[in-house]
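Colleague: Got a predicted model here, sequence first, then my questions.
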Amino acid sequence: MYTVLFNVAGYAIFAWLLLILLPAWRVTRRVAESAAFPVFLSILYLAGIVPLLMKTGLGVMADFGSAEGVTRLLASPDLALVAWIHILAFDQVVGMVIYRDNMANRYVPLPVQSVLLFATLMFGPVGFLSYYVLRAWSRSRRAALDHPAETEPVVGRVPAAGGMGTAMRRAASGALDLVRRERALTATALLGIALGIGCGTAMAIRGGELVGAEGHLRKAATFDIALGIYLLSLVMLVPLARFSRAGGWAWSGSLVLLTLYAFAMENVQVARGIDPRFTRVGSATDQVLGGFFFLAATGMIVSFAVLAWKILARRTDGADGPLLLSLRYAVAATFGAFGAGMWMSAAQGSRAGDAGSILPLHALGFHGLQALPLIAILLAWAGVSRARPWIHAAGVAWLVGCGAVAWQTAQGRAPVEPSAANVIAVAALLAWAAVAALAFRTWQRAEAAPTLLRPVSVTG
């Protein structure tokens, strides 16, 4: 009986398909207004829970108060299937609430709504939390537009009053403009960060990271957050590529789909106790899905290559020249990070040799997307006219650091083991840090100047 109820409950997926794929269709609106599918699931739940309670008695509810009791209850196949229908019903209720609220108020665009509903389908509370945060942000933004604050007078490119605080607010405002242009990509990035936080929370509650034979919550959390930060970095770079409207939609849409698959594989498989990439205990289907995971990662590399090609094809002698120059180094570092990822795929893990780890090289390469453009941005904000030598210095230092870390890894040595490679890596990264500190100090001095009317030199 309970297996039949479980199978019949699967038909509720049609409601999710309507909500996610056809949100503006009038049939979808009617389905959402009627709440037919949550009612359908609730009836199935009632048909299952009543016979169970008649069989066990209401005393079974006392087990809900302890972890051991809940574990004991869910060990019963019949009760586990009924509990699953319970989850399906309330996930759909949450999905319907998100759909109705957003269709009435349009706090987020429809593509972002679909991403959030997919997240609710896969990881219920994560989808709701993401929508709640975006809804609150959208409402605060609308309130700010209804009651705009007075702007402070400016002189040239630097505020005449307010100093660094005003500059930071301007930078935040510019970042929000970029986020609004790439809302689906931003929502996907935030979903990844939320999933990472969720994995970290689960690890803290469980008191360990291992799930089953192969599932590692720490790896999942690191993957989710790192990929989310990577996507947010791309959001900031997309305007520099100057995609056509159709080209931009195709690029961001394909990247969003690839990333959602990666998030689903990483988190669902880890929750099942299976390595999402190189499982040895999973079924043949799990191994095939792991192969598709590799294809999704390859698709992300191709996506980045397209973005990089569009950006690097631009000349560096215009107003965006220093930033474009810094991105040439950042792109080289990022392809190094992708190469490290391929290395891990070939090695079927992050270990290299006896004690080496490929992960530091992988992370360092990707962080070039934030570390190198940051220096160009600070120098531009400061109005520096001769920024190129410092951008070259920072870029070369970062790439030398990546090369030294790769050397340490190829030798199979631990990341912290003393060696010539590590000495070079530390010296190179300190050189980058010195340039970054100089750029920050120059910007500070420019912000503090009461009347900045001309560019200043780095040594100013």
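Modeller: Structure's in. What do you need? No experiment lies behind these values; they were computed from the predicted model shown.
Colleague: C-alpha from now on. contacts and neighbour counts both.
Modeller: Noted.
Colleague: SS state for Thr279?
Modeller: Per DSSP: H, G, I helix; E, B strand; the rest coil, the secondary structure class of Thr279 is coil.
Colleague: Just the element for Leu399, please.
Modeller: helix 388-410 (DSSP states H and E).
Colleague: How about Ser173?
Modeller: helix 163-181.
Colleague: The helix holding Leu399: what's the following helix or strand?
Modeller: helix 420-448.
Colleague: Show me which parts of that following helix are buried, residue by residue.
Modeller: Neighbour counts over helix 420-448 (16 or more other CA atoms under 10 Å) mark 421-422, 424-425, 428-433, 435-436, 438-448 as buried.
Colleague: let's bring in a second one:
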Amino acid sequence: MANSMKSGRHDTNEPVIKLFEGEKWLVVTSSIGFILAAGIAIYLFFQDPIILPEGNVKDAFSFNTAIGVFILSIAAILPFSQFRDRSRKMMRWLFIITALYAYAVETIQNFRGLNPRFSREGSVFDIIAGILFGVDSLVLVTLALLLTIQFFRLKAPVERPLLILGIRYALLSVFVANLGGVWMILLQDRFTGDAGNLIVLHGIGFHALQTLIVPGWFLERAQINEKLKKSLIHYGSIAWMLSIIVIGIQTGLGNTVFELSTFPILAIILLFIWLGTTIFAGWQFLKRVRKSTFLKQDRSL
């Protein structure tokens, strides 16, 4: 019983919750973003990205890719949220609807030569579409916040606790990224000061849904001390969180993060700490895989 509790399982006969379990439609929605991005990439191979007066098809490519990755990440972690069926279904479809609207506006408006958010050349219809895009973004922010609250409300024991720990840190990083997004909405621009670019903070913050969850997935399969596993997740995740806070400060000061000054150098050092813990986690995971493969081969002989 004690071993079962430590592993996060209530019953050894009870199936472990899996990534993406029951989230087919979120995966399909994320695939739409990748398909759009692939189509745009082909277009960019033959055509210039700028479409006058305001359109930039490269923005549509990067946006659709980013939303596709984000929705895929949500599909991966939503099964662990312990939402009731009705609440989980509502969350799922709100994510789907907001993502589909975002794909449509970002792609169509850029190909029409208009800024999808803050158009100065479009009609009243385009301005309304941009306002609704802002509302759509705020809905995504709210959904991510509700998901964060739900994961922090989970009480031990939980299924796959190391993965849950990584998810919690990742969602905190997403919260910081969303603050950057709200900042852009209020500014009606992505730039601050002479060279600050909020899209860097926004993008890096969201990538925590991959960078902080994967180490937990590695470590739950590694054969090392449980205390060390948790410490690695804490150290790596805290280093990541501090790095994006430092990036936010640098951006808020109106400076680019791509310069050799105090804050960017500190951010790089912190990211190297995160990278070191992730590489170690991956190495321990590979050791376990190699050992399992060797034992299977040995038995077959």
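Modeller: Great, that's in hand. Since this is a predicted model, take the numbers as computed values, not measurements.
Colleague: thinking again about what came up before, what span of structure 2 lines up against the helix holding Leu399 of structure 1?
Modeller: With TM-score structural alignment applied, helix 388-410 of structure 1 matches the range 230-252 in structure 2.
Colleague: likewise stretch 116-132 of structure 1?
Modeller: Going by TM-score structural alignment: stretch 116-132 of structure 1 matches no residues.
Colleague: next one: that stretch to chain centre, how far?
Modeller: For stretch 116-132 of structure 1, the separation from the chain centroid amounts to 14 Å (computed by CA atoms, centre = their mean, to the nearest Å).
Colleague: Near Gln280 of structure 1, how many other residues are there?
Modeller: Not Gln; residue 280 of structure 1 is Arg. 13 (other CA atoms under 10 Å).
Colleague: And it, how far from Leu324 of structure 1?
Modeller: 44 Å (CA to CA, to the nearest Å).
Colleague: Equivalent analysis for Ser42 of structure 1, please.
Modeller: 56 Å.
Colleague: More neighbours: which of those two?
Modeller: Neighbour comparison, Ser42 of structure 1 and Leu324: the larger count goes to Leu324, with 23 against 18 (by other CA under 10 Å).
Colleague: Over in structure 2, tell me which residue corresponds to that one.
Modeller: With TM-score structural alignment as the criterion, Leu324 of structure 1 lines up with Ile164 in structure 2.
Colleague: What's the first helix or strand after whichever strand or helix holds its match?
Modeller: Element membership of Ile164 of structure 2 [criterion: DSSP H and E] is helix 161-187. From helix 161-187 of structure 2 onward toward the C-terminus, using DSSP H and E, the following helix or strand is strand 191-192.
Colleague: With adjacent residues omitted, what lies nearest to Thr192 of structure 2?
Modeller: Gly254 (4.9 Å; CA to CA, 6 or more residues apart in numbering).
Colleague: ok, now which ones touch that neighbour?
Modeller: Phe191, Thr192, Gly193, Asp194, Ala195, Gly196, Asn197 (CA atoms under 8 Å, 6 or more residues apart in numbering).
Colleague: Name the nearest of the residues you listed relative to Leu44 of structure 2.
Modeller: Nearest to Leu44 of structure 2 among these is Asn197, at 23.8 Å by CA to CA.
Colleague: And that closest one? What does it align with in structure 1?
Modeller: Counting by TM-score structural alignment, the partner of Asn197 of structure 2 is Ser357.
Colleague: That's all I had, so thanks and see you.
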